[in-house]
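>>> model the structure of this input:
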Amino acid sequence: MNKVVRVFTSDSAINPIVAIILGLLFGALVMLAGGYNPIEAYSSLFARIFGSSYDIGEAIRAITPLILTGLSVAFAFRTGLFNIGAEGQVVMGMTGATIIGVKVTGLPWIIHAPLAVIVGALLGGLWGAIAGYLKAKRGVNEVITTIMLNWIALFLSNYIVNTFLLEPKQQRSYMIQDSASLSIDWLSNMLNHARVHWGTLIALLAAVAFYIILMKTKQGFELRAVGHNVDAAKYAGMNVNRNMVKAMFISGIFAGLAGVFEILGVFHYQVVAAASPGYGFDGVAVSLLGANNPVGIVLGAALFGGLTYGSAGMSFGADVPPEIIRIVISSVIFFVATQGIVKWILIPFYGKRKKERAS
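You can find the predicted model right below:
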């Protein structure tokens, strides 16, 4: 019991909590400066998230893709790479799932749905592996290639939907087959038709897989070694180039799954989009919030997704404009990211604790 208490009272646990509180307080000051009532705004935010079973289900639905894109960015970062291309990998995952969900017919659910998941995930992984290959073989900075691949993915997916999957007189694909759906109908009915799906469970399992792959396997050790020191990894006989490609491939799989579940579990079709959905970019913030740790990423996604979904309540319930809502969310991320400021604020508290221990 004492060990559990020490974990939750340790600096590593206290700092993020204080950072979140500081972010919310700063957001409250911004709302006061703009002439809005922060108490009413935050009350509306929590009412939006927890006000009904439908809102709870939809909040969980909003959190799910952020877990996966956060894992995607974090996995690459832990292996020494910066994956800004999770957005494009999400789009390719959506496209792969849509192709299988629309074009493949006559299969039972137990085969069709997993097939769509696997194809979408692999397509996202291969899209990430392109950047890994260019980094490994040509020395091209992965930040540049992943950003460019985001746009290529968007326009390529639009071309595929327009050419092969478009429903007549619509700006979207045909609906996927029922046998490819990952919606949980009985739970959706319990939650007043919230769009819950099996992807949430798989996202949590992906966080476990993240930890096992990276921390408990020989391959994970090699990936971390390459990320920590390329020269030392080469000296130890590791294939650095191959590990770079593998890291980006696995990172892309996580992001591709986020796109897969948006198609198979939420919308059941893919639109011809003018812009990408934004989950990949939000995943960078989630990874930062979670300190690239799988447990932290799940919690960071819950915070980020909850604030994003609840922001509609702040807008309608307290008339707070979207711009100020984004400032509130950004201020939370800022204080979490700048742990030095938080530690400086907590110096008197730490000093008091040390004196108490000494006595």
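
>>> going by C-alpha atoms from here, please, whenever you check contacts or count neighbours.
Noted.

>>> which other helices and strands contact the helix or strand where Ala41 lies?
With secondary structure defined by DSSP states H and E, Ala41 is part of helix 38-50. Contact analysis of helix 38-50 by 3 or more Cα pairs under 8 Å, 6 or more residues apart in numbering; DSSP states H and E lists helix 11-33, helix 53-78, helix 294-318 as its packing neighbours.

>>> and the last one with helix 53-78, angle?
In this case it means helix 294-318. Direction vectors for helix 294-318 and helix 53-78, defined by axes from the mean of the first three to the mean of the last three Cα atoms, to 10 degrees, enclose an angle of 140 degrees.

>>> which helices and strands does helix 294-318 pack with?
For helix 294-318, the helices and strands in contact under the criterion 3+ Cα pairs under 8 Å, 6+ apart are helix 38-50, helix 53-78, helix 199-216, helix 279-289, helix 322-337.

>>> cool, and the second one?
Counting contacts by 3+ Cα pairs under 8 Å, 6+ apart, helix 53-78 packs against helix 38-50, helix 86-103, helix 199-216, helix 218-228, helix 240-261, helix 279-289, helix 294-318.

>>> columns mean neighbour count and distance to Ala13 on top of the helices and strands packed on helix 294-318, output as TSV?
What follows is the helices and strands packed on helix 294-318, written out as TSV (neighbours: other Cα atoms under 10 Å; distance: least, Cα to Cα, whole Å):
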stretch	mean neighbour count	distance to Ala13
helix 38-50	20	23
helix 53-78	27	19
helix 199-216	17	19
helix 279-289	25	13
helix 322-337	19	12
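
>>> now the second one, please; I'll put the structures next to each other:
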Amino acid sequence: MTNALKSKLFGLVIPLIAIGFGFLAGAVIMLVSGNNPIDGYVALFQGVFGDAYYFGETLQRMTPLIFSGLAVAFAFRTGLLNIGVEGQLIVGWFTSVFVGITVEAPMAIHLPLSLLAGALAGALWGFVPGLLKARFQVHEVIVTIMMNYIAMHVVNHFIRNFMLESGQRTAFIHGSSSLSSDFLADLTNFSRLHWGFLIAIGACVLMWFLLWKTKKGFELRSVGYNQHASSYAGMNVNLNIILSMSVSGAFAGIGGAMLGLGTYNYANILPSFTNYGFDGIAVALLGASSSVGIFLSAFLFGGLKEGANNMQGQAGVAPELVEIIIALIIFFVASSYLIRWIYSRLQSSKKEGK
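Have a look, this model is predicted:
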């Protein structure tokens, strides 16, 4: 087996080891807190697969996570760190709902227009840090973090002063712009699963195709690897940086549209962040910034969050334990260098023993 193949296989094994360690640590915490880990994990599993409703809710929960993971991964593949996915998702959510409420048109026009509005809003929110990075070398991490707060408070301002209906939300969008599906709801015992799940699968394929099967994707990845070499080869480095952040923001914006047009069918005043954007960082990290990996890690995270409710109801385990497990999984993935070191030491010991 070649070293390249070994490295690739090891890269696939690392997330599995991290997940295993995360669940093992969670079991220890349950034991220390006086809970039965077997009962806890059985309840977690049943909360995902035990009923068609739970499974549908898991798929619904993972849909925006897929988009936020793709947003983080697309920027990372091109050498950028987009920590502003949360803000891009929020403006995408609001803008898609705004179009869903204010525009009246047939579904064939209204729904794509609402999705496009969410994508454009997210792209604009990604364009700003991309431009500042390209023109003035302002680090994108700092700008994107600050723009998360700007997004949340600006959206809250517009809802509170111009679009507020009963409670703390806007009016419901028109049915012609909704992703809700009676067919999928009936199939999953009236869960909130919507057509956005299929769009998310298409988005995974789209990111793979853009990055690995197009000339522009090659340019974007080249700029991420080495800006100086890319510039020497005749590539427009600044334009590619701006484009990368804009496309990343568009993925996040559509993720917000999944919430506005699919899960809720309205936008509400946010007392705090949704955390879908921040969870996308973990999804991309666990999924190794690959389309297939992001889809699988989004399913894991969506399942953990959905199953947490059942753990509390059936096994008496606090739902916060799931957050601890997720944090530990991220920790072990981030500590993959330690796992690699242990693996190399074991391999060396085997060779010395022969």
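
>>> re the thing from before, which among the helices and strands packed on helix 38-50 of structure 1 is found nearest to Ser179 of structure 1?
The closest approach between Ser179 of structure 1 and any of these, judged by Cα to Cα, belongs to helix 53-78 at 20.6 Å.

>>> the closest one maps to which residues in structure 2?
Mapped onto structure 2 using TM-score structural alignment, helix 53-78 of structure 1 spans residues 52-77.

>>> quick one: the matching stretch to structure 1 mean distance?
Superposed on structure 1, stretch 52-77 of structure 2 shows a mean distance to its aligned partners of 0.5 Å (mean Cα distance after the TM-score superposition for structure 1).

>>> among the helices and strands packed on helix 38-50 of structure 1, which comes closest to Asn192 of structure 1?
Proximity to Asn192 of structure 1, assessed across the helices and strands packed on helix 38-50 of structure 1 by Cα to Cα, is greatest for helix 53-78 (5.2 Å).

>>> chain center to that closest one, what's the gap?
Counting by Cα atoms, centre = their mean, to the nearest Å, helix 53-78 of structure 1 is centred 4 Å from the centre of its parent chain.

>>> and if you look at stretch 242-257 of structure 1?
15 Å.

>>> what range does that stretch cover in structure 2?
Using TM-score structural alignment, the residues of structure 2 aligned to stretch 242-257 of structure 1 are 239-254.

>>> residues in contact with the matching stretch?
For stretch 239-254 of structure 2, the external contacting residues (Cα atoms under 8 Å, 6 or more residues apart in numbering) are 67-68, 70-72, 74-75, 78, 80, 82, 85-86, 88-93, 115-116, 118-127, 129-131, 133-134, 219-220, 223, 277.

>>> now distance to Ile17 of structure 1 too, for the helices and strands packed on helix 53-78 of structure 1, in CSV please.
Converted to CSV, the helices and strands packed on helix 53-78 of structure 1 look like this (distance: least, Cα to Cα, whole Å):
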stretch, distance to Ile17 of structure 1
helix 38-50, 17
helix 86-103, 27
helix 199-216, 21
helix 218-228, 28
helix 240-261, 27
helix 279-289, 11
helix 294-318, 11
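
>>> what subset of the contacts of stretch 239-254 of structure 2 is buried?
Buried by 16 or more other Cα atoms under 10 Å: 67-68, 70-72, 74-75, 78, 80, 82, 85-86, 88-93, 115-116, 118-127, 129-131, 133-134, 219-220, 223, 277, out of the contacts of stretch 239-254 of structure 2.

>>> gap between the aligned residue in structure 1 for Glu219 of structure 2 and Leu134 of structure 1?
For Glu219 of structure 2, the equivalent position in structure 1 is taken to be Glu222, counting by TM-score structural alignment. Using Cα to Cα, to the nearest Å, we find Glu222 of structure 1 at a distance of 20 Å from Leu134 of structure 1.

>>> same question, Ile17 of structure 1
Relative to Leu134 of structure 1, Ile17 of structure 1 is positioned 40 Å away (Cα to Cα).

>>> and these two? Which one has more around it.
Neighbour totals were compared for Ile17 of structure 1 and Leu134, and Leu134 leads with 17 against 14 (other Cα atoms under 10 Å).

>>> which position in structure 2 pairs with that one?
When structure 2 is aligned by TM-score structural alignment, Leu134 of structure 1 is paired with Leu132.

>>> then Phe304 of structure 1?
For Phe304 of structure 1, the aligned position in structure 2 is occupied by Phe301, per TM-score structural alignment.

>>> follow-up on the earlier one: and for the residue nearest to the match of Leu134 of structure 1 when sequence neighbours are not counted, the neighbour number?
The shortest distance from Leu132 of structure 2 to any non-neighbouring residue, by Cα to Cα, 6 or more residues apart in numbering, is to Val138 (5.5 Å). For Val138 of structure 2, the count of nearby residues is 14 (other Cα under 10 Å).

>>> can you check the one 5 residues further on too?
The number of residues packed near Val143 of structure 2 is 19, by other Cα under 10 Å.

>>> just checking, the residue nearest to Leu132 of structure 2 touches Thr144?
No - Val138 of structure 2 is beyond contact range of Thr144, at 10.5 Å (criterion: Cα atoms under 8 Å).

>>> need the residues touching each of those two.
Shared between the contact lists of Val138 of structure 2 and Thr144 (criterion: Cα under 8 Å, 6+ apart) are residues Pro129.

>>> ok, Ala119 of structure 2 - contacts?
Contacts for Ala119 of structure 2 were tallied using Cα under 8 Å, 6+ apart; they are Gly92, Gly249, Ala250, Phe251, Ala252, Gly253, Ile254, Ala257.
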